[in-house]
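Colleague: give me the fold of what follows.
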Amino acid sequence: MRSSVAAAVWRRSRRTPLERKGLIVPRLSAEVQAKYRDILIPRSSVNNPIEFAGAGEERSLAVYQQCVELAMQQDKVDSVFVYGYFGGLRTDLEQGTNTYTASARALCSLVKRYAKPLVLQSIYADDPLPAFDLLRAGGIPVFRQPETAARALSSLVEAGRPFGHGGRSVFQEPGHNSAVAVQAPNVLSFPSAAELARGYGMPISPLTEVADAEAAVQEAGRTGYPVVLKLLLPGVAHKTEVGAVAANLTNEAQLRGAVERMLADTRMPGPSSERRLGIGPMVRSGVEAGWGRSATRPLGRLSWLALAGFSLSSLEM
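Modeller: The predicted model follows:
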């Protein structure tokens, strides 16, 4: 019984079933193969895929992270596929730091450091093992079936090119003159988000920034009632949950009361004198929805759309 590591590169080829999945296993240089020989044991295969042939049991479970890191260091390698018996083989040999959970933590760190996707296949994947919980929490999918794992890795590589760095990718969207840069995972202010959406041709209901009740009443007089009032909180995307939205205000008394309440609310961050409000016409028709872009590892750039009734705060992108 053995475990293996395969370093893969993405190619748009359609010649064989494996290539139709977009995965090619490149030959490693003699220099890299020599480094693998230093890590593994004499009977191990080092010509990609890397066959441990019992090195994990005879040397240390650290061969998992050592072999994966060496693969990720290669410029020609886009992704890594670990398959075999991780997590459950010879657990009686675990002691001290030589454990599957320690290797799992190390693998998660490598994915974060090198920004290259890793998928793990193990015959023990369905077992409730702590190492698998760590891997999944760290963004490493774990599967029992090799075919499923291979398809997942192919999809991750294709969808994730190019990857962000440090979890804070910056997008400069083409096709319009907006200077808005989307920095994940930061939340855009409403004016910036509105500018970005308009650049894609999305109609956005106007929201005018005001500082106090007098300015809010003056703006409502200009646009007409009913209006919606929002507290413009930097970094807070879901304002309804924190009481920072007052909708369908039909007269001056209701508007003044909402302004005073938001400015006096001690739960809100910052002094009341520095808080700013946004006021706009109440939209009565249409479909309420949320739209966003994000960069995550290992999936790369994502665009998502959620209809009203879905808790957008559950989308931790």
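
Colleague: from here on, contacts and neighbour counts on C-alpha atoms
Modeller: Fine.

Colleague: quick check: residue 247 touching residue 229?
Modeller: Yes - assessed by Cα atoms under 8 Å, residue 247 is found in contact with residue 229 at 6.4 Å.

Colleague: these two: which is more packed in?
Modeller: More crowded of residue 247 and residue 229, by other Cα atoms under 10 Å: residue 229, with 26 against 18.

Colleague: any idea which element the more buried one lies in?
Modeller: strand 227-231 (DSSP states H and E).

Colleague: could you say what helices and strands that strand packs with?
Modeller: When contacts are defined as 3 or more Cα pairs under 8 Å, 6 or more residues apart in numbering; DSSP states H and E, strand 227-231 packs onto strand 245-249, helix 252-264, strand 277-281.

Colleague: here's the other one to compare against:
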Amino acid sequence: FTALAREITRRKPIIVVKSGRSGAGSRAASSHTAALAETDVATDALFAQCGVIRVDTVEELFDLAMAFSHQPIPRGKRVAIVTNAGGPGIIIADACEAQGLVVAELAEATRQRLAAFLPEEASLGNPVDMIASATPRSYRAAVESVLADPGVDAVIATFVPPLGVRQEDVAEAIVEAVREHGGKPVLAVLMGREGLPQGLAELQRVGIPGYRFPESAVRALAAMHRHRLWLERPEGSLRSFPADRDRVAALVHHAHSEGRSRLSEVEVMEVLEAYGIPVAAHRVARTAEEATRAADEIGYPVVLKALSPRVIHKSDVGGVRVDLRDAAEVRAAFQQIWREVPERAGIPPQELEGVLVQAMARGGKETIIGMTSDPAFGPLLMFGLGGVYVEALRDVVFRIHPVTEVDAREMVGSIRGVRLLEGIRGEPPTDLAAIEEVIQRISQLVADHELLHELDINPWMAYAEGGVAVDARIMLRSARS
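Modeller: You can find the predicted model right below:
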């Protein structure tokens, strides 16, 4: 599907109604197609990578199809709005902004052309509000004027019928304007019931999409603009990085043969390092003396973390000590972990395998880079704001594996909090290119080792130059899967 959709959408759009967004819808879908609720995220990711346009309703499907079938794709996102009532014009302007379109700044020459035939009470800005006295002749002249403006990429003309002006006459005026000055998409909104069928029929006769509600026209135009962006999007390619595949394969297969479902924290760091992903400096200590010696070698401050396959959430059982600044603090923290964790975690002392001594990451921005396996779509790669923000904000984006450099760039740029990474209020921007590279390295890691089921780097501490993996986990496929 992916390869075929990418080929087709380069020539013509594919518009899809995909049900199952809600939990109830997903459960209903599962009874027929064995799909799972979580696959909706995968569906959106797949469509984004294939240029497929997703809609939520059959009505929206036909609204978009009508525009795509009869109008040219806009060259840009600048929209001119022509109306005879202020309310609908403002609604369209607001909807344009919400959909990623821009209300065009009309050229002075265009404003002068409009002033030549509109009354003084009219607004010569954008929206062009011709007020209720506008005639069909006014509509034709106004649409012609904005179509001729080089700063306008598309036009939405809306009409609210006052007494004495027929819908079909205004529709015919819009048709004449487009006939004389074509080349840019024009969509019309006819409001009110009187004469609506005749007006819509006149528009459709020559292929001008006619809508009853302003939002419908804006959604259709926004979809056309997004399709233009897809057509201009480079296809991208898969990068290949130097990696110690054999080392990771041996490690993963050994853990799998032991029936383990996860790698230890030390093993995870070894896997990441084998694929060129920087990790925080660390040592394993089994005595207080080893811990202080490791901290001296790494440099203060350091973090101590309990190491046990039975302890998943270390902080909950006192298994993490942070910001340790000298040997005395390290020794005391080690002894506390060794004394408290077995009791609080309910494990025998011998199952506490040691303590990880790790350099404490300072500054930077916390992000998350990960992978999860979808039962229908396979591996999904994820990026977003990390640390405490993951569960609180859920500001993450997914893409289907494998991920090209273009996919990785879009992932980083698509999260809502990207401005935090770009630098605000004088803060230096983080190294977005380094994040994109790590995403691609994870994509290669997943491609090389099919036993990997889940992977989280949280946080990936992003700095102005480079970054470092501070915490990470890898889950393996079960022997039955």
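
Colleague: TM-score of the superposed pair?
Modeller: TM-score for the superposed pair, counting by TM-score structural alignment, normalised by the length of structure 1: 0.45. Supporting figures: 192 aligned residues with a Cα RMSD of 4.9 Å.

Colleague: next, the angle helix 252-264 makes with the strand holding residue 229 of structure 1.
Modeller: Regarding strand 227-231 of structure 1 and helix 252-264, their directions subtend 10 degrees when assessed with axes from the mean of the first three to the mean of the last three Cα atoms, to 10 degrees.

Colleague: now do strand 227-231 of structure 1 against strand 277-281, angle only.
Modeller: If you take the same axes, to 10 degrees, strand 227-231 of structure 1 sits at 160 degrees to strand 277-281.

Colleague: one step back: now, of the helices and strands packed on strand 227-231 of structure 1, which is deepest in the fold?
Modeller: Each of those was scored by mean neighbour count; the highest is strand 277-281, a mean of 22, by mean count of other Cα atoms under 10 Å.

Colleague: which strands and helices sit next to that one?
Modeller: In this structure, strand 277-281 of structure 1 makes packing contacts with strand 208-210, helix 213-223, strand 227-231, judged by 3+ Cα pairs under 8 Å, 6+ apart.

Colleague: now with 10 Å, please.
Modeller: Where contact means 3 or more Cα pairs under 10 Å, 6 or more residues apart in numbering; DSSP states H and E, strand 277-281 of structure 1 is packed against strand 208-210, helix 213-223, strand 227-231, strand 245-249, helix 252-264.

Colleague: next, the angle strand 245-249 makes with it.
Modeller: Orientation of strand 277-281 of structure 1 against strand 245-249 (the same axes, to 10 degrees) gives an angle of 30 degrees.

Colleague: can you pull the buried residues of the strand or helix carrying residue 106 of structure 1?
Modeller: Assigned by DSSP H and E, residue 106 of structure 1 belongs to helix 100-114. Within helix 100-114 of structure 1, the residues that count as buried by 16 or more other Cα atoms under 10 Å are 100-108, 110-112.

Colleague: how about stretch 332-350 of structure 2?
Modeller: Along stretch 332-350 of structure 2, the positions that meet the burial threshold by neighbour count (16+ other Cα under 10 Å) are 333-334, 337-338, 341-342, 345.

Colleague: nearest to residue 25 of structure 2 among those?
Modeller: For these, the minimum distance to residue 25 of structure 2 (Cα to Cα) is 39.6 Å, reached by residue 345.

Colleague: relative to residue 105 of structure 1, how far out is the nearest residue to residue 229 of structure 1 once chain neighbours are set aside?
Modeller: On the basis of Cα to Cα, 6 or more residues apart in numbering, the spatially nearest residue to residue 229 of structure 1 that is not a chain neighbour turns out to be residue 279, at 4.7 Å. Residue 279 of structure 1 sits 48 Å away from residue 105 of structure 1, going by Cα to Cα, to the nearest Å.

Colleague: can you name every helix or strand that the helix holding residue 106 of structure 1 contacts?
Modeller: Using 3+ Cα pairs under 10 Å, 6+ apart, the elements in contact with helix 100-114 of structure 1 are helix 63-72, strand 79-84, strand 118-122, helix 130-137.

Colleague: let's go with 6 Å and repeat that
Modeller: Under the contact criterion of 3 or more Cα pairs under 6 Å, 6 or more residues apart in numbering; DSSP states H and E, helix 100-114 of structure 1 touches helix 130-137.

Colleague: and the angle from the helix it packs on to helix 100-114?
Modeller: In this structure, helix 130-137 of structure 1 runs at an angle of 20 degrees to helix 100-114, with the same axes, to 10 degrees as the basis.

Colleague: next helix or strand past helix 130-137 of structure 1?
Modeller: For helix 130-137 of structure 1, the following helix or strand on the C-terminal side (DSSP H and E) is strand 142-143.

Colleague: mind listing what's buried in the helix or strand following that next one?
Modeller: Sequence order places helix 146-159 as the next helix or strand after strand 142-143 of structure 1, per DSSP H and E. For helix 146-159 of structure 1, a neighbour-count test (16+ other Cα under 10 Å) marks 146, 149-154, 156-158 as buried.

Colleague: strands along the stretch 1-150 of structure 2, start to end?
Modeller: Per DSSP state E, counting those that start in this stretch, the stretch 1-150 of structure 2 has strands spanning 15-17, 53-55, 78-83, 102-103, 128-129. These are given in chain order.

Colleague: okay, those strands, which one's buried deepest?
Modeller: Ranked by mean neighbour count, these are led by strand 78-83 with a mean of 27 (mean count of other Cα under 10 Å).

Colleague: from the contact counts, what lies against it?
Modeller: Secondary-structure packing of strand 78-83 of structure 2 (3+ Cα pairs under 6 Å, 6+ apart): strand 102-103, strand 128-129, strand 154-159.

Colleague: figure out which of those is closest to residue 143 of structure 2.
Modeller: Ranking these by their distance to residue 143 of structure 2 (criterion: Cα to Cα) puts strand 154-159 first, at 7.5 Å.
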